[in-house]
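predicted model and sequence follow; I will ask about them next.
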Amino acid sequence: MAGGKKAKNMAHTAKGKVKETTGKATGNESLEFKGRAEQMKGDAKQTAQKAKDTLKH
C-alpha cells in the first residue's frame, strides 16, 4: 500500500476513535456517531487499498 494513502486512512480511523471517545465522555451522541462513521470510512478505504495492492502483485 502506498505509504501516504495508508497514513491518511489510518489517520481517519484514529481521528474517528478520538471523536467517538470524546462523544462518549461528554454524552454527545452526535459526536460519537460521527466518530464511528469516520472510523468505518478509514477502515473501508484501507481494505480497498489493500485489495488494490493484492491485485497489482
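Cool, got the structure.

when you work out contacts or count neighbours from here on, use the C-alpha atoms and nothing else.
Will do.

chain center to the helix ranked longest in the chain, what's the gap?
Looking across the chain with DSSP state H, the single longest helix is helix 29-56. Offset of helix 29-56 from its chain centre (CA atoms, centre = their mean, to the nearest Å): 5 Å.

alongside the first one, take a look at this:
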Amino acid sequence: MSKAKAKAKQVKGKMKETTGKAMDDESMQVEGRGEQIAGKAQETADKAAGRVKRTGR
C-alpha cells in the first residue's frame, strides 16, 4: 500500500468517526477509529520498508 492510500484510509476513518459522533452511533465511531489505526500502521510499515530498501538490509 502506498503512503497516499494509507493517508486516505486515515482520512476516511476520521470522517467515519466524526459522522458517528454526529449521529450518536458508537459502532461507526469505533469502526472509524479502527480505520485510522490501520492507516497509521500501514504508513509506519511503508516507512520501515523504505528504510530497509535504502540501507540495503
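Good, I have the coordinates. The model shown is predicted, which means the values in this text are computed figures rather than measured ones.

can you tell me what part of the second structure the longest helix of the first structure aligns to?
Aligned by TM-score structural alignment, helix 29-56 of the first structure corresponds to residues 26-53 of the second structure.

buried ones in the matching stretch?
28-40, 42-43, 46 (16 or more other CA atoms under 10 Å).

with the first structure superposed, average distance for that stretch?
Aligned to the first structure and superposed, stretch 26-53 of the second structure gives a mean residue distance of 0.3 Å (mean CA distance after the TM-score superposition for the first structure).

same deal with stretch 8-22 of the second structure?
Looks like 0.3 Å for stretch 8-22 of the second structure (mean CA distance after the TM-score superposition for the first structure).

OK, contacts around the equivalent of Ala4 of the second structure over in the first structure?
Aligned by TM-score structural alignment, Ala4 of the second structure pairs with Ala7 of the first structure. Neighbour list for Ala7 of the first structure: empty [criterion: CA atoms under 8 Å, 6 or more residues apart in numbering].

tell me which element Ala7 of the first structure is part of?
Element membership of Ala7 of the first structure, judged by DSSP states H and E, is helix 3-26.
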